[in-house]
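*Asks:* got a structure for you, letters missing:
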């Protein structure tokens, strides 16, 4: 192309003003004015390719990224990142329960993290809250998401086991807090065949009770031979520790 035709041409943010007599690495150069008002000397090979501004574009882009990505090292960014990974990363430990079940993230949030950040802050985001889907079988989208405490989220899991006792129906996690009985103990009892009522209503065995096997209970309490372990332990609890200790010596 004739050098004279370069004058006035625009490459990105740069407009060619004149040809320079200076050469850089043997290449001819052009004096260009940037849209921001600065001037810059650019080689013909870089013009419009590796160089499209005086440097302001890179700074502007970095500033925008910092605005969008400003929470990069903060928890809200990790919330967004983990939400995406659960739904689309097949190697993620929770993919089977999310993406594997067809759960997805709306395009607005998936393609623009800043959009998610704005929605989150507007809808009560806090570092001590977690994102929750109102419909556990629905997608991550504004109409189906909210921020709640971790305890509330545990109660909204699709695999929650609901137990009715004393006219109340609660999750195992809720019964744990109500009865001061560990969820692991309740789950263990259910796995061993205990009914739900007994699993939550039976207090933990005391240390001295654990010392005695079912065989010893039957040996010293023949009247309990046909009863379940639970009924046997309840009957024994009706006796005082001293009376029981006197009957069953180690």
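*Replies:* In hand now; what should we look at? Note that the structure is a prediction, hence the values are computed from the model and not measured. Numbers count the residues shown, from 1 in each chain.
*Asks:* Please make it C-alpha for all contacts and neighbour counts, starting now.
*Replies:* Noted.
*Asks:* Okay, buried residues for the longest strand along the chain please.
*Replies:* The longest strand of the chain (DSSP state E) is strand 14-24. Residues 14, 15, 16, 17, 18, 19 are the ones in strand 14-24 that count as buried (16 or more other Cα atoms under 10 Å).
*Asks:* putting a second one here so we can go through both:
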């Protein structure tokens, strides 16, 4: 009985996510439209028709939906669709945002956060800000990430 209740709770949450997604992508008066529909984000016809919310919920439950995860388009140039979407943690979604500027670190195109994390596995916002300021001041990506901060003592 508990599993059925969990599923019903998930379906209810997913239908809410679907409704929000439709608003983000299709309502020019919506609060988030500029970041979604205003940038060209669309939703596949399968998720837009009268049964779209149920289809979306079924797809999500079959494809890794967990309440702690967020919906993410793998390719920002393609619509929200079963073939282009997945569920990912907040950090992964953030690094996939259209506003994230890619950097080249050790010969690989990556996000700045991933570059820092490859050198310092547990970093914080202070480290990120320091590296970002160094890059803005003209430092190379490699130096900005790998050089230790000057001691203040």
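*Replies:* Right, received. Where do you want to start? Note that the structure is predicted; figures quoted are calculated from it, not measured.
*Asks:* picking up where we left off before, between the buried residues of strand 14-24 of the first structure, which is nearest residue 68 of the first structure?
*Replies:* residue 14 (26.2 Å; Cα to Cα).
*Asks:* And the closest residue to the closest one other than its chain neighbours, how far from residue 215 of the first structure?
*Replies:* Once flanking residues are discounted, residue 14 of the first structure sits nearest to residue 34: 4.5 Å by Cα to Cα, 6 or more residues apart in numbering. Residue 34 of the first structure sits 92 Å away from residue 215 of the first structure, going by Cα to Cα, to the nearest Å.
*Asks:* Counting neighbours, go ahead and name the busier of the two.
*Replies:* Taking other Cα atoms under 10 Å, residue 34 of the first structure and residue 215 do not tie; residue 34 has more neighbours (22 against 10).
*Asks:* from what I can see the more buried one touches residue 57, true?
*Replies:* No. Residue 34 of the first structure lies out of contact with residue 57 (Cα atoms under 8 Å); the separation is 9.8 Å.
*Asks:* Show me what residue 19 of the first structure aligns to in the second structure.
*Replies:* Aligned counterpart of residue 19 of the first structure in the second structure: none (TM-score structural alignment).
*Asks:* Now the residue minimising distance to the centre of the second structure: closest residue in space, sequence neighbours ignored.
*Replies:* The centroid of the second structure falls nearest to residue 93 when counting by Cα atoms, centre = their mean (1.9 Å). Nearest residue to residue 93 of the second structure, sequence neighbours excluded (Cα to Cα, 6+ apart): residue 72, at 6.1 Å.
*Asks:* Identify the residue spatially nearest to residue 96 of the first structure, adjacent ones excluded.
*Replies:* residue 90 (7.8 Å).
*Asks:* circling back: what does the residue nearest to residue 14 of the first structure align to in the second structure?
*Replies:* If you follow residue 34 of the first structure across to the second structure using TM-score structural alignment, you land on a gap.
*Asks:* how much space is there between residue 34 of the first structure and residue 139 of the first structure?
*Replies:* Look at residue 34 of the first structure and residue 139 of the first structure: by Cα to Cα, they are 46 Å apart.
*Asks:* Which secondary structure element is home to residue 28 of the first structure?
*Replies:* Taking DSSP states H and E as the criterion, residue 28 of the first structure maps to strand 27-34.
*Asks:* other SSEs contacting that strand?
*Replies:* Here strand 27-34 of the first structure touches strand 14-24, strand 39-43, going by 3 or more Cα pairs under 8 Å, 6 or more residues apart in numbering; DSSP states H and E.
*Asks:* contacts for the shortest one?
*Replies:* Judged by Cα atoms under 8 Å, 6 or more residues apart in numbering, the contacts made with strand 39-43 of the first structure from elsewhere in the structure are 20, 23-24, 27-34, 51, 54.
*Asks:* Which member of those is positioned nearest residue 96 of the first structure?
*Replies:* Out of the contacts of strand 39-43 of the first structure, the member with the shortest distance to residue 96 of the first structure (by Cα to Cα) is residue 51, at 45.5 Å.
*Asks:* that older thread, mind telling me what the residue nearest to the centre of the second structure corresponds to in the first structure?
*Replies:* Residue 93 of the second structure maps onto residue 153 in the first structure, by TM-score structural alignment.
*Asks:* ok, residue 86 of the second structure - how many residues close by?
*Replies:* Residue 86 of the second structure has 20 neighbours, counted by other Cα under 10 Å.
*Asks:* tell me the contacts of the nearest residue to residue 19 of the first structure once chain neighbours are set aside?
*Replies:* Spatial nearest neighbour of residue 19 of the first structure, chain neighbours left out: residue 30 (4.6 Å); criterion: Cα to Cα, 6+ apart. Residue 30 of the first structure makes contact with 16, 17, 18, 19, 20, 41, 42, 43, 44, according to Cα under 8 Å, 6+ apart.
*Asks:* between the residues you listed, which is closest to residue 105 of the first structure?
*Replies:* Distance to residue 105 of the first structure across those (Cα to Cα) is lowest for residue 42, with 44.0 Å.
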